[in-house]
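Trainee: Generate a structure from the sequence data that follows.
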Amino acid sequence: MSRPTCGILETGCMAVYNVMMKIFKCLFYAAQGYSVQYLFEGFMLPKCSVSRYQSMKINKWLAGSVWIVTEMMADLLISRVNRKPQFTIMDIVQSGRFKIAKTLLCSIVLYLFCLCWYQGKWLLKLFLVIQFLSLRQLSIWTGFSLNLLGQRKLAQLEHAFLEGKLQMAEFVQYMELAALCSVAVVWLLQCTILILFIRKIVKSFCCWKPERLNREAAMYLLPAVTGLLLDLLLRMMMITIEEGRQVLLYKRYPVSYFAIPVIAIVLMLAIVFSFQSCQEMAAIQRARAEKIVLENQMIQMRAFIAETEQMYRTMRSVRHDIKNHLLVLRQLMLQKFPAADTENEKEQEIWCYFEDICHAVGQLDNQIHTGNAVSDAIIHTKFSYARKMLDTICLNAEAFAVPASARLKAYDLGIILNNGLDNAIEACVRLHRQKPETRLFITIRSFCVKNMLFIEIENSFDGAILLDKDSGFPITTKEDKEVHGIGLKNIRNCAANYDGGVDCIVEKETFTLSVMVASAPNKNEEKE
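Mentor: Here you go, the predicted model:
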């Protein structure tokens, strides 16, 4: 083959090689952008309204796009500043400094973007940026170190060329193909490892509340910071000069082909475990807070129920005595001046006054009759409060009754009704503030299916609801999430004591809380 033809082939192969390298690099950046977006979306919400930008899909890819553009601009800047070949020790050191500066620049830009775009504390954003950078750098070293086969293949091609087994054109083609495959394998490994660990972190995220992040974050950041320090150390030690030649750390210490990826993977696993530990600690703290609130609520509920039962019995006795006294008084008044025959204005005034008293006493009778004193008192109290808050609300408890055979204890019934009606009233108040003309209603009913008692509280609401992905219950809209938002969990715990459960049903602007409990004793209780 002539030299001009060989030169043309070399030029063509080099052009193809450059194009493929650019394509692989773009795919590599895209994978990193996807990882950034996936991580940040899992832990933070944008400051702006989602509906405003949803049509343009800005929020879906903005964080990843910012990272990709920053990486490309940093590479372009470094390539223009550092154009000269790396022949001296100072050139190599300078090149390493440029790479460190690039990583630092990209991390600062990413952090500033998080401060401007996402909600949450600055510590949370710094926490996530450091975690991502550490995983990124460790995945790069893992993929690069595992590419031992590609390095050996290049060495074999070079040895074959020196022995004359390959022509120049063939050698160039094979070298470029081998180098291209080697780079593709390295970047594929890096992207795969990075995406897998990022997805593992986000998918394991369930109990940890980002707003709880505080000084404990320093402890959870130790593996990530260690990973960044390892990256800095390897960059400083990777290339050295011996007798005027560049020597890689892998050549001086072949065991590093195995040691570096193992250390990197161990650190990445430690990062994942740090997230899980953070979640476990948050879950323990939340469980303690819920337990304290539940215990206080149970104490208050038992005292309230005991007081209500005593007051209910006293009022019933007093009402009964007053009615008897009024009957006796009516008979005495009829004997003195019959109401039908009297024409005296004073006597008529006395009769009108007496009838007003009888009517007022009649109003003392509880309009709620469920067959249970506790439920009568609670429903009457909650309905009275609802009427004071909302004049136009429609309240209905005619279909609610507690069977005599129900084994539901008084304080458990009180927890179910109190929490359920409180949530219903709050939902109606919130709806009235947003849409004053909307019909407001709360309906409570009960029915039995075989040995199960169903209690349903149905109410109107604004239709906006967020469900917890673990419990399936609505997420509280109150700011103090440690104290509020556990009412439904308390109801669920009460239902579980009676082999039952809780279900939340949403239909347009109607929310239904359905509680199922066993209405008859089970076999174990009968034996006891």
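Trainee: all contacts plus neighbour counts: C-alpha atoms, from now on.
Mentor: OK.
Trainee: quick check, residue 288 in a strand?
Mentor: No. Secondary structure assignment (DSSP: H, G, I helix; E, B strand; the rest coil) places residue 288 in helix, not in a strand.
Trainee: From residue 482, how far out is it?
Mentor: 10 Å (CA to CA, to the nearest Å).
Trainee: The two: who's more crowded?
Mentor: Taking neighbours as other CA atoms under 10 Å, residue 288 and residue 482 compare with residue 482 leading, 16 against 13.
Trainee: mind listing what residue 400 touches?
Mentor: When the contact criterion is CA atoms under 8 Å, 6 or more residues apart in numbering, the partners of residue 400 are 370, 444-447, 455.
Trainee: hmm, which of these are the buried ones?
Mentor: With neighbours counted by 16 or more other CA atoms under 10 Å, these contain buried members at 370, 444-447, 455.
Trainee: from these, which single one is nearest residue 501?
Mentor: For residue 501, the closest of the buried ones among the contacts of residue 400 turns out to be residue 455, at 10.8 Å, with distances computed as CA to CA.
Trainee: Distance-wise, check the closest one relative to residue 137.
Mentor: Counting by CA to CA, the gap from residue 455 to residue 137 is 56 Å.
Trainee: please give me the structure for this one as well, since I'd like to look at both together:
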Amino acid sequence: MENNIEYDKMLSTINLSGFIDSVFPYILIIINMILIFMFINYVKSEKENAQMQILNEKLKMQYKYYLDMEENQKKMRQVYHDMNNHIKNIKSMKNNGAEINEYIDGIEKEVQENRCVYNTGNKLLDIILFEKNKECLKNEIEFNTLIDFRECDFIEMIDISSIFSNLIDNAIEACVKMDEDEKRYITLRTTSIKGYFVIRCENSKSKNICSDRDSKGGFITSKKDKFYHGIGIESIKSSINKYSGDIRIKEEEEKFVVNIYLPINK
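Mentor: This next block holds a predicted model:
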């Protein structure tokens, strides 16, 4: 009797083991599918959160931009309203050239600070240019732009910010290092040539600063924090690579010239 019981237990164990062996692969497949599903949902959720964060930042920037525009328009209306008074004041100073020049320079500066309203065809780019122009005015840098971005609606918002913000920031940095008696300028232009959208940024630099190239052909910065500076350049390259684009950097004695080529996606 005991032998029969032991035999039944052994038979049950064998059957259970066989059942587990036959079912276990399917259990693994189900678990893997659940894990993959959870991972996909996590990636999707993170992507949506990132997109929402970018959208919120864009809305904040646009709101600030419109507030600045409203304030600038008020200032400009005030300048035009006071124009007759300005003319009278200048005439009254006709015997004092130094005072006239100082007075006119003050009016010119006020007009320059409030005249820049950009219309590139992309709102985010308009905001970036407006903010960078204010930086240039503070650092006495002449900021010239001629940009038509209407053909580039395929470029993502984050890449527009990466390319133009870093490009202009590097140009401002080079200009700020110049001596006060040297002319500081940044010229940013775009054009379409043979299926490519070309972004050209030219900026002045000090004759005394000569950038060396590293082993990869990039420029070695004079910044103490070389890694941080490199992130800006690499960020531009990363965005350009997404669109199979190219970047060319040329250094001359008194200027840097950066050309970016992006295939136009029809």
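Trainee: hang on, the earlier thing: looking at the second structure now, which of the contacts of residue 400 of the first structure still hold up?
Mentor: Listed in the original numbering, the contacts of residue 400 of the first structure still in contact in the second structure are 370, 444-447 (both residues aligned by TM-score structural alignment, their matches' CA atoms under 8 Å).
Trainee: Let me know the closest of these to residue 190 of the first structure.
Mentor: Taking these together and measuring to residue 190 of the first structure by CA to CA, the closest member is residue 444, at 58.1 Å.
Trainee: and the closest one, what pairs with it in the second structure?
Mentor: Under the alignment (TM-score structural alignment), residue 444 of the first structure pairs with residue 188 in the second structure.
Trainee: So which of the kept ones among the contacts of residue 400 of the first structure is the closest to residue 20 of the first structure?
Mentor: residue 444 (68.1 Å).
Trainee: burial count for the spatially closest residue to residue 467 of the first structure that is not a sequence neighbour?
Mentor: Residue nearest to residue 467 of the first structure in three dimensions, not counting chain neighbours: residue 474, with 4.3 Å by CA to CA, 6 or more residues apart in numbering. Applying other CA under 10 Å, we find 15 residues neighbouring residue 474 of the first structure.
Trainee: just checking, what residue in the second structure corresponds to residue 474 of the first structure?
Mentor: So residue 474 of the first structure corresponds to residue 219, using TM-score structural alignment.
Trainee: repeat for residue 11 of the first structure
Mentor: Aligned against the second structure - with TM-score structural alignment as the criterion - residue 11 of the first structure pairs with nothing.
Trainee: Give me the helices and strands touching the host helix or strand of residue 11 of the first structure, please.
Mentor: When elements are assigned from DSSP states H and E, residue 11 of the first structure belongs to helix 3-43. In terms of contact count using 3 or more CA pairs under 8 Å, 6 or more residues apart in numbering; DSSP states H and E, helix 3-43 of the first structure is assigned the packing partners helix 58-81, helix 122-145, helix 168-203.
Trainee: In the second structure, which residue range corresponds to the helix or strand just after the first one?
Mentor: Meaning helix 58-81 of the first structure. Counting by DSSP H and E, the element after helix 58-81 of the first structure in chain order, helix or strand, is helix 89-117. Helix 89-117 of the first structure falls opposite no residue of the second structure when the two are matched by TM-score structural alignment.
Trainee: if we can go back for a sec, okay, buried residues for the next helix or strand after the helix holding residue 11 of the first structure please.
Mentor: Elements were assigned by DSSP H and E; along the chain past helix 3-43 of the first structure, the next helix or strand is helix 50-54. Counting neighbours by 16+ other CA under 10 Å, one finds that helix 50-54 of the first structure has no buried residues.
Trainee: So what touches helix 50-54 of the first structure?
Mentor: With CA under 8 Å, 6+ apart as the contact definition, helix 50-54 of the first structure has outside contacts at residue 59.
Trainee: Which residue numbers in the second structure does that helix align to?
Mentor: Under TM-score structural alignment, there's no match for helix 50-54 of the first structure.
Trainee: Tell me where the stretch 101-250 of the second structure has strands.
Mentor: For the stretch 101-250 of the second structure, the strands defined by DSSP state E, counting those that start in this stretch occupy 142-146, 185-193, 196-204, 246-251.
Trainee: Tell me the residues of the first structure aligned with the last one.
Mentor: Taking TM-score structural alignment as the measure, the first structure aligns residues 501-506 with strand 246-251 of the second structure.
Trainee: average gap between the matching stretch and the second structure?
Mentor: With mean CA distance after the TM-score superposition for the first structure, stretch 501-506 of the first structure departs from the second structure by a mean of 1.0 Å once superposed.
Trainee: on that earlier part again, same list, the helices and strands packed on helix 3-43 of the first structure, but as a markdown table with distance to residue 15 of the first structure and mean neighbour count please.
Mentor: Putting those into a markdown table (distance: least, CA to CA, whole Å; neighbours: other CA atoms under 10 Å) gives the following:
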| stretch | distance to residue 15 of the first structure | mean neighbour count |
| --- | --- | --- |
| helix 58-81 | 19 | 16 |
| helix 122-145 | 25 | 21 |
| helix 168-203 | 10 | 18 |
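Trainee: For residue 133 of the second structure, see how far away the match of residue 444 of the first structure is.
Mentor: 11 Å.
Trainee: Touching both of the two, which residues are there?
Mentor: Here residue 188 of the second structure and residue 133 have residue 143 as joint contacts, going by CA under 8 Å, 6+ apart.
Trainee: Just say which of the strands of the stretch 101-250 of the second structure is most tucked in.
Mentor: When neighbours are counted by mean count of other CA atoms under 10 Å, the highest per-stretch mean among the strands of the stretch 101-250 of the second structure falls to strand 196-204, a mean of 21.
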